[in-house]
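>>> Model the following, please.
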Amino acid sequence: MPRLRTKLIAFAGLFLAPLPTADAFGPTPNPVLQNAQSRLMAEFARFATLTDGTVGIAVRDLGTGETLAYNGDTLFPMASTYKVAVAGKILSLLDAGSLSLDETAPRLGRPLPIRTLLEMSLTQSDNEATDALVARAGGPQAVNDWVRSIGVRNLRIDSNTRDLLARAKIAGTGFGDEAVMESGLSAAQRTARDMPNIGFAQDPRDTATPRAMDDLLAAIRLGKALKPQTTAIILSIMERCKTGKDRLRAMLPPGTRIAHKTGTLNGLGNDTGIITLPDGRLFAITVFVMKDYKGRIMRDRIMAEAARAAYDYFLFAPDRHTA
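Next up is the predicted model:
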C-alpha cells in the first residue's frame, strides 16, 4: 500500500506541476546581449535627464532589424527633418519618368535645376529650395501620400516650410493662449531666447515618432522606396549635410560615414540619419528633443551622446539574430 501511494503521488505530480512557458521552447536569451541592451537603454534615459523637455530616441540595425527606442512612439515636430520625405517624393517622380533633375523650378523667382534644389534643401536646409520642391511634388499632401505608399506610418506632412514656420512662431494651433505667448513673452522674444512654443509642440501636424523616422530611412536605404540609382542620389546628398556638426556626428570616430538631416526650431532640436560601422554594417538613428528650455548646446549634446552610445552598442554587442 505505501508503494501504491507513492506512485499515485508521483503520477498526480505530472499534472499538478506548472507548465513551462513558451520561452522555454525557444532559444535561450543571450544574457550578455540583454545586459548590453539594458545598458544602452539606461544611457538613453540618462541623456534624457539633461533636458527639462522631452527626448525621443530610436535606433535600428538595418541588417537584422533589431530596434531599441526611448519614447520611440511619441510624436515630435519634425522641423526640417521632413525634408528627407520631400526629397524622396521628388526622386520617386524621377523613377517614374515624370521629372528630370535638369528641369528648373523657381526659388525666390530665380529658376534653379531640381538637382540644385535637392542639394540646397538637404545639405544647407534651405527653406525656399524645399518649398520649391514641395510645389513641384504636388504639395504637402502628395508628399504625405508617398510616405504612406512606402509603408511608413506615424509620420505626417501637412505643410510646406513657410506655413510650418508660421505655425511654430505664431498662434493658430488651437491649443489656447500659450501657443501665442508662454510666460508673457512675444513670439520674437521667445525666438531670441530659444524658448519652445508649447502649443506648436503639441500640434499633431507635421510630426513623426522616432520609430517612424527610422522607418523612412530604412525604406530608403534598403531599396523599398526608390530605385537603386535614386537611392544612391539621396544618400550621397545627405552625406554632404553641412548642418548639425555638433549633433549626431560630433562624437563619432573621425571619418565615420553618416548620411543625415537636421531640424531646428525654438526649444527643439532633431537629427536623423544612417551611420556606417567600420565593418560596413548600418544602423539608423533618430534623436528628437522638444519642449526644451536648456538651450541648443545641451540639445546638441544629447544627440551626440546618443549617437556615440548607439555606435558602440551596435559595434560591440554580441550575437544578434536576423529579423
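>>> Every contact and neighbour count from this point should use C-alpha atoms.
Will do.
>>> What is the neighbour count of the residue lying closest to D95 once chain neighbours are set aside?
Nearest residue to D95, sequence neighbours excluded (Cα to Cα, 6 or more residues apart in numbering): K227, at 6.6 Å. For K227, the count of nearby residues is 16 (other Cα atoms under 10 Å).
>>> And this one, please, so the two structures can be compared:
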Amino acid sequence: MKRYKHRLLLFLFFTLGVGKGQGSLSSLALELTRLGELSGGTMGVGVIHIESGRRVYVNNNERYPMASTYKVPIAVQLLKRVQMKEITLDQMVEVQTYDLHPGSGTLSRLFINPGVILSVRNLLELMMLISDNSATDIMLDTAGGSKRVNRILKTNGISGMNVDRSTVRLIADWVGVDISAGKEFSNEEFIDTYGSLSEEEIKRANRVFSRDKQDTSTPEAMAVLLEKIWNKEILNPEMSELLIDIMGRCKTGEDRLKGMLPEETFVAHKTGTIGSTTNDVGIIELPRNKGHVVVAAFVKDSELEIPERERAIAHAARAAHDYFLFN
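This is a model prediction of the structure:
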C-alpha cells in the first residue's frame, strides 16, 4: 500500500501542470532536493536517462566519500586488464594471511590461515556481490593499483572521482589506526591496534576522515561512469555485460535504490557504507521499454541511523524511476 501511495503521489507531481521534455527536469531536481532533507545530512544525486541523455544533478558541487562504491571503478580497471589480455578471469590467486582485512565480506571471517586459492572471477564477484574488503584489496593490486584506476577514469573523460587507498587503509584512516607505509598489516594486528585506541582518538579520526578528499566522487562523475559502462564506451561488450550482470546480482542494499521500486525491477548496483556515509549507485531498468536510468545517490555527514538514510535513497530512486517512466 505504501508503494502504491508513493507512486500515485509522484505520478501526480510529475504529470499535473508539468510540461514534458528538458525544461521539466527542474521538477525532478526540486523533488530530489526535497528528498535529500530526509537523509539527515547532505544527499548528492546524479540521475541520467541513458537513452535520451537527459540528466539531473543535485548537490553536485560537493565531493562525497565513495566508501565501497569505489569498487565500481576498480572493477572497470580490472576488467580492462582482462580485455587487454594482461590477466585472465580464470587466473588463480593465493590469499595470504596479510590479505585478510577488516570490514564487510566473508574471506576474513571464514579463513584465518593461508592456503586459500581463488580465481580472479571469484574475487571480483566477492568484491561486487557482497562487498568483500579482502577481495577488493587483492583486486585493486591485480588491477594495477589506484594510479591505473585513476588513469582509466581520466582517459575516458571522467573528472571529479579519485581512488586513492586500499580498503584496509581507508578504514584505518576512518578509525585512527596508524598503518605505516609499506607495512603488511594482518587482520589480528588491525583489531588489536584498534582496540587500544580511546574513544576520543577514534572520534578525532572520524572528523578528519569526513573532510578527506581521498576516495571521493561527485554524483555526476559516478553517474557518467555508470552511463559509459552501460553504453560499452570504456569496456568491450563482453566485459561490460559481465560487470552489469554481476552488479545485477548484488546482495547488499535491498532497502536503498531497490527499496521502493516494483519488486520485479532489474537494478545493477553497488552500495557503500562507512560512518556517517551511506551510498548506492546503479542502473535501473524501466518498464514498458522506457529505457534505463542511472542513479548515483550519496549521503554524507548524516546523524540519522542507516535505515533512515536508506529510506532517503529509496525515495530518490523511485522519484527518478517514475519521472522518466511518465515523461
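>>> Mind checking the TM-score on these two?
Once superposed, the chains reach a TM-score of 0.80 (TM-score structural alignment, normalised by the length of structure 1), with 273 aligned residues with a Cα RMSD of 2.1 Å.
>>> which residue lines up with the residue nearest to D95 of structure 1 in structure 2?
Under the alignment (TM-score structural alignment), K227 of structure 1 maps onto N236 of structure 2.
>>> Surely its match and V82 touch.
No. Judged on Cα atoms under 8 Å, N236 of structure 2 makes no contact with V82 at a distance of 10.5 Å.
>>> about what we covered before: quick one: the residue nearest to D95 of structure 1 and G151 of structure 1, what's the gap?
Distance of K227 of structure 1 to G151 of structure 1, given as Cα to Cα, to the nearest Å: 16 Å.
>>> Now for the aligned partner of T209 of structure 1 in structure 2: which residues touch it?
Following TM-score structural alignment, the counterpart assigned to T209 of structure 1 within structure 2 is T218. Neighbour list for T218 of structure 2: 44, 60-64, 160-161 [criterion: Cα atoms under 8 Å, 6 or more residues apart in numbering].
>>> ok, 10 Å please
Residues in contact with T218 of structure 2, defined by Cα atoms under 10 Å, 6 or more residues apart in numbering, are 44-46, 57-66, 159-162, 296-298.
>>> Nearest residue to it in space, please, no chain neighbours.
R63 (4.9 Å).
>>> For that neighbour, what is the corresponding residue in structure 1?
Mapped onto structure 1 by TM-score structural alignment, R63 of structure 2 lines up with L75.
>>> Repeat that for I283 of structure 2.
Counting by TM-score structural alignment, I283 of structure 2 lines up with I274 in structure 1.
>>> Mean deviation, the helix or strand containing its match versus structure 2?
Using DSSP states H and E, I274 of structure 1 sits within strand 268-276. Strand 268-276 of structure 1, aligned to structure 2 and superposed, deviates on average by 0.4 Å (mean Cα distance after the TM-score superposition for structure 1).
>>> what's the helix or strand that that strand is followed by aligned against in structure 2?
Using DSSP H and E, the helix or strand that directly follows strand 268-276 of structure 1 along the chain is strand 282-290. The aligned range for strand 282-290 of structure 1 in structure 2 is 292-300, by TM-score structural alignment.
>>> The matching stretch vs structure 1, average distance?
Mean deviation for stretch 292-300 of structure 2: 0.6 Å (mean Cα distance after the TM-score superposition for structure 1).
>>> just to revisit the earlier point, and the residue nearest to T218 of structure 2, what is it in contact with?
44, 160-161, 211-219, 221, 298, 300.
>>> Map R299 of structure 1 onto structure 2.
R299 of structure 1 maps onto R309 in structure 2, by TM-score structural alignment.
>>> Grab the nearest non-local neighbour of A129 of structure 1.
What sits nearest to A129 of structure 1 in space, not counting adjacent residues and going by Cα to Cα, 6+ apart, is L117, at 5.1 Å.
>>> Just tell me what that neighbour corresponds to in structure 2.
Per TM-score structural alignment, L117 of structure 1 is aligned with L123.
>>> Near its match, how many other residues are there?
L123 of structure 2: 24 surrounding residues under other Cα under 10 Å.
>>> separation between the match of T209 of structure 1 and Y70 of structure 2?
Using Cα to Cα, T218 of structure 2 is found at 12 Å from Y70 of structure 2.
>>> overlap in contacts of those two?
Joint contacts of T218 of structure 2 and Y70 (Cα under 10 Å, 6+ apart) are 161-162.
>>> show me what contacts D52 of structure 1?
Residues near D52 of structure 1 by Cα under 10 Å, 6+ apart: 289-295.
>>> same thing but 6 Å
Listed by Cα atoms under 6 Å, 6 or more residues apart in numbering, the contact partners of D52 of structure 1 are D292.
>>> try the one 3 residues further on
For V55 of structure 1, the contact set (Cα under 6 Å, 6+ apart) comprises 48, 288-289.
>>> For whichever strand or helix holds R46 of structure 1, list every residue counted as buried.
Per DSSP H and E, R46 of structure 1 falls inside helix 31-48. Judged by neighbour count using 16 or more other Cα atoms under 10 Å, the buried positions of helix 31-48 of structure 1 are 33, 36-37, 40-41, 44-45, 47-48.
>>> do stretch 154-165 of structure 1 as well
Within stretch 154-165 of structure 1, the residues that count as buried by 16+ other Cα under 10 Å are 154-161, 164.
>>> how about that stretch, aligned to which bit of structure 2?
Against structure 2, stretch 154-165 of structure 1 falls on residues 160-171 (TM-score structural alignment).
>>> how much distance is there from that stretch to the middle of the chain?
Counting by Cα atoms, centre = their mean, to the nearest Å, stretch 160-171 of structure 2 is centred 13 Å from the centre of its parent chain.
>>> Could you report the distance from whichever residue in structure 1 pairs up with T42 of structure 2 to L265 of structure 1?
The equivalent of T42 of structure 2 in structure 1 is T54 (alignment by TM-score structural alignment). Distance from T54 of structure 1 to L265 of structure 1, counting by Cα to Cα: 14 Å.
>>> L14 of structure 1: neighbour count?
L14 of structure 1 is flanked by 10 other residues according to other Cα under 10 Å.
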